[in-house]
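**Q** Below are the sequence and a predicted model for it; my questions follow.
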Amino acid sequence: MTMPETAGEPALAVAVVTGIDEYQQRLLRGMNPVLRARGIPLVVHANDPYIGGVPASLVRLIRQGRPSGVITSASSAVAEEQTLMELLRELRIPAVHLGRTLPDRTCVRGDNETGMRALMAHLLDERGVRRPVLVRGVVHQQDSIVREEIIREELARRGLQVDSGLVVRGEFGHDVAYRAMRALLRSRRDMDAVIAFNDPSALGALGALADEGLRVPEDVVVTGFDNDQAASLSWPGLTTVDQDLEGQGRAAATALVHEIDGGASRGEITVPSRLIVRGSTVSPGPTGSSFDTAVAMARATQAQLSVQDAILGMNRALIRCRTLDQVVDALASRLDRLGIGRCFLAVYQADDGSAGTFDQARLVLDYRDGEVRERTPDLFPTHRLLPEASRHVISDSGLMVLQPLSVLDRDLGYVLFEGIEGPASVTEVLRMDLSRTLDGVASTLELTDHAATLERLVAQRTEELESA
């Protein structure tokens, strides 16, 4: 099917996510086939989770690029979400929102209630849990709020209450949850369960319990939510709730196509969830299943080590770069090992080497299928993402990730690459290492220019004094 057009431009859908982790990858895997079947390419704008506010690159992409539709995933900041919603309403761009409940908007959510109530019945009725630790998610995030409400309701139905001293903030993060649990375990050890609001925070808690000498599930049972791959590969395997993230992605993309075609908002769409019981709450299963799990863990570890080796090699190469050409060479020589087939690097830089405006960029790397292609030296509008001669790659690829590059408040450019498969650490290394290296190159150029300016001023003043 041919690609629809908007105001004379080929259609483009934008997915707004905070980083590319397994959670987001699974959502995107569900979206992509639906949009691709309609000939609508998907650009995934990966916001930096450590920079507040809506990124300027995203504002340009939406305001000037005018995509046919936008799918948003819940942000870690309320103000950022509100600003983005206002922009989409102002421009009347069809939008679908994941993990949120908004009036008069199409929203897609996992069925927290069914899965969470099944999880609580398993813990309270089958495992006899009475003193659970709650590892909260992001405070304002809708899923986190609903999950906590259900936990409290299910405890109250059985005449139990949440001990406020056993409630910690995990922020949906492994490291945050690990530190919070270690701190709690220094003062209390009377808990019999840890109920984490997602899998990464559950795995962080699992690590803290192990480091404090507590056994899972013998001393404390642990549960998560989402059914990430790591949940099945941890030891013991993590009891969790599968909320069908791929199904949520499909539902969001289907609803977006409906609105792009002129259909009305579909309100709230709920995708079913189901309980997955593993070794973190029950005794280990048969030897055969344990062996299969061990084999899967070994293979996953081998793949992770291979990626880490490639990332370390890129880090070592980039840290030695002093010029933009060296950065481009170092990046291009290692993309294949990172599993990236197409990658474009654009910098906000004019032809004279000075900082360019954020509305224009220059393409410094065009990498496709193992080869570095010849690139145009001309500036192009950043909301177009690529120079005109290369824009067909976006349609051909179907899905590309747009990762802005910045250091503190300094915007440097962006990397646009194909695919979402593989460890999320690949996206992180592109963001962090490239940003840091480009910032160093830019600072070196600025110092060189400053030194040259001072030298000219000294020479000019010397000449004036000699002629006086």
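**A** Thanks, I have the structure now. Remember, predicted model here, so these are calculated numbers, not experimental data.

**Q** contacts, neighbours, all on C-alpha from now
**A** OK.

**Q** Find the nearest non-adjacent residue to Ala219, please.
**A** Small correction: residue 219 is Asp, not Ala. Nearest residue to Asp219 in three dimensions, chain neighbours excluded: Asp192, at 6.7 Å (CA to CA, 6 or more residues apart in numbering).

**Q** Do a quick rundown of the helices in the stretch 101-250 of the chain.
**A** Using DSSP state H, counting those that start in this stretch, the helices of the stretch 101-250 of the chain run over residues 112-121, 142-157, 174-185, 199-211, 229-233, 245-260.

**Q** Same check on the stretch 351-468 of the chain?
**A** For the stretch 351-468 of the chain, the helices defined by DSSP H, counting those that start in this stretch cover 392-397, 425-467.

**Q** Would you reformat these as CSV and include distance to Glu171 and mean neighbour count?
**A** Output for those, formatted as CSV (distance: least, CA to CA, whole Å; neighbours: other CA atoms under 10 Å):
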stretch, distance to Glu171, mean neighbour count
helix 392-397, 34, 16
helix 425-467, 19, 15
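
**Q** which one of those lies closest to Val176?
**A** For Val176, the closest of the helices of the stretch 351-468 of the chain is helix 425-467, at 17.6 Å, according to CA to CA.

**Q** For that closest one, enumerate the helices and strands it packs against.
**A** helix 287-319, helix 324-332, strand 399-407, strand 410-418 (3 or more CA pairs under 8 Å, 6 or more residues apart in numbering; DSSP states H and E).

**Q** element containing Tyr71?
**A** Not Tyr; residue 71 is Ile. Here Ile71 sits within strand 69-73, counting by DSSP states H and E.

**Q** And here is the other one:
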Amino acid sequence: MEGTISKRTTIVDIARVAGVTPKTVSRALNDAPHVSAAVRQKVKEAAEALDYHPNLAAQSLIARRSFLIGLTYERPSPSYVVELQNGALSRLDDGRYRLVVLPFAHVASRPEELGKLLLRAGLDGVLLAPPASDQPLLLDMLERQRLPYARITPHSDLDRGLVVAMDESAAGHAVAQHLLALGHRRIGIILGDPSHAASIGRLEGYRRAFAEAGVGIDDDLIVTGDFTYAVGYEVARTLLASAKRPTAVLAQNDDMAVAAIAAARELGLSVPQDLSVAGFDNSEVSRTAWPPLTTVNQPVAQMAWDAADRLIAMLDGKTVPELPQRRDHAHELLVRASTAAPAA
């Protein structure tokens, strides 16, 4: 090859310009203690003037850290996954840490395999989204190997690790209470994956709202949709074609709720005149559906940001974890045009 290859700026170059030692440059750029504010500012100005970009691989070797944060989840709705990733990425946007996305199927039946995957990935820490956040065997493995973790919306062992939570039962209660207050009594329920604790928690909230209203839940109107649009559509068609067709449907996420609207239209039903539909998550699809979907706002992106922020603080030694380290986020019922009083 002919020509020359331009040399990358190093901390030696920055040290020469700033008039300090390379070690001081390293400490200043990494915000280490025992560096004066004036020196730190001088070093950072020199780095900017020289268009310096740190070599992450070299940093990892020197610090014996990967600066990789893992995010593992199962296969819920695409909208949920995007919200998770966006929330975590927005916290990691300063470039010091990078996000490694590790989807894993059938977590509940294979927690040990997931644990081995995480431990082999060379991570500094990991964000556990449902259902991984509720697997005691997985948590045991991570703790034995001292791999820091933060749990997003777990429902059990809430005194373990860093926890970012939302009351799924209270949220389920709120949306069921909304339909009952409108006057619906024959309400279909489309459950999510039964291996996800969120599905159980939301159903508990539904049952509590029904009991408070003195209304019995018809078990024939409860079907399992697996949190996916495709399965939600199939079970919604079965539900709506039955002799005891419900006047309203509670779907445990927005993808299945939108699938129920599509199934209703194919059967010649109008939403909300013939059928009210409510979802859960306040994902993008809930806002672009027609009619716009009544749903529960679960602040997924904010919870992922919070989990990443707390995990990074622990990794950087800025906080000393003292269990329980739990932070709760509030849900919000968003009433839109997909729900109305039942027809006379």
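**A** Okay, I see it. In this text, all values refer to a predicted model and were calculated from it rather than measured experimentally.

**Q** care to give me the TM-score?
**A** After superposition, the two chains reach a TM-score (TM-score structural alignment, normalised by the length of structure 2) of 0.72; 279 aligned residues with a CA RMSD of 2.9 Å.

**Q** returning to what we had before: CSV please, covering the helices of the stretch 351-468 of structure 1 and showing distance to Ala251 of structure 1.
**A** As requested, the helices of the stretch 351-468 of structure 1 are exported to CSV (distance: least, CA to CA, whole Å):
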stretch, distance to Ala251 of structure 1
helix 392-397, 22
helix 425-467, 25
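
**Q** which one of the ones you listed lies closest to Gly224 of structure 1?
**A** Ranking the helices of the stretch 351-468 of structure 1 by proximity to Gly224 of structure 1 (CA to CA) places helix 425-467 first, at 21.4 Å.

**Q** next one: the closest one to chain centre, how far?
**A** Here helix 425-467 of structure 1 is found 33 Å from its chain centre; the criterion is CA atoms, centre = their mean, to the nearest Å.

**Q** ok and that helix relative to helix 324-332, angle-wise?
**A** Helix 425-467 of structure 1 and helix 324-332 are oriented at 170 degrees to each other (axes from the mean of the first three to the mean of the last three CA atoms, to 10 degrees).

**Q** mean deviation (superposed) between the strand holding Ile71 of structure 1 and structure 2, please.
**A** Following the fit onto structure 2, the mean deviation recorded for strand 69-73 of structure 1 is 0.8 Å by mean CA distance after the TM-score superposition for structure 1.

**Q** so that strand aligns onto which residues of structure 2?
**A** Mapping strand 69-73 of structure 1 onto structure 2 (TM-score structural alignment) gives residues 125-129.

**Q** Please enumerate the strands of structure 2.
**A** Applying DSSP state E to structure 2 gives strands spanning 68-73, 98-103, 125-128, 149-152, 162-166, 187-191, 222-224, 248-251, 276-278, 295-297, 325-329, 332-334.

**Q** Against which helices or strands is the second one packed?
**A** Applying 3+ CA pairs under 8 Å, 6+ apart, one finds that strand 98-103 of structure 2 contacts strand 68-73.

**Q** residue range for the strand it packs on in structure 1?
**A** Under TM-score structural alignment, the match for strand 68-73 of structure 2 in structure 1 covers residues 12-17.

**Q** can you check stretch 202-219 of structure 2 too?
**A** On structure 1, the counterpart of stretch 202-219 of structure 2 by TM-score structural alignment is residues 147-164.

**Q** Go through the matching stretch and flag the buried ones.
**A** Within stretch 147-164 of structure 1, the residues scored as buried using 16 or more other CA atoms under 10 Å are Arg147, Glu148, Ile150, Ile151, Glu153, Glu154, Leu155, Gln161, Val162.

**Q** could the residues you listed go into JSON lines alongside distance to Met432 of structure 1?
**A** Shown next, in JSON lines, are these (distance: CA to CA, whole Å):
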{"residue": "Arg147", "distance to Met432 of structure 1": "33"}
{"residue": "Glu148", "distance to Met432 of structure 1": "34"}
{"residue": "Ile150", "distance to Met432 of structure 1": "38"}
{"residue": "Ile151", "distance to Met432 of structure 1": "38"}
{"residue": "Glu153", "distance to Met432 of structure 1": "42"}
{"residue": "Glu154", "distance to Met432 of structure 1": "43"}
{"residue": "Leu155", "distance to Met432 of structure 1": "43"}
{"residue": "Gln161", "distance to Met432 of structure 1": "43"}
{"residue": "Val162", "distance to Met432 of structure 1": "40"}
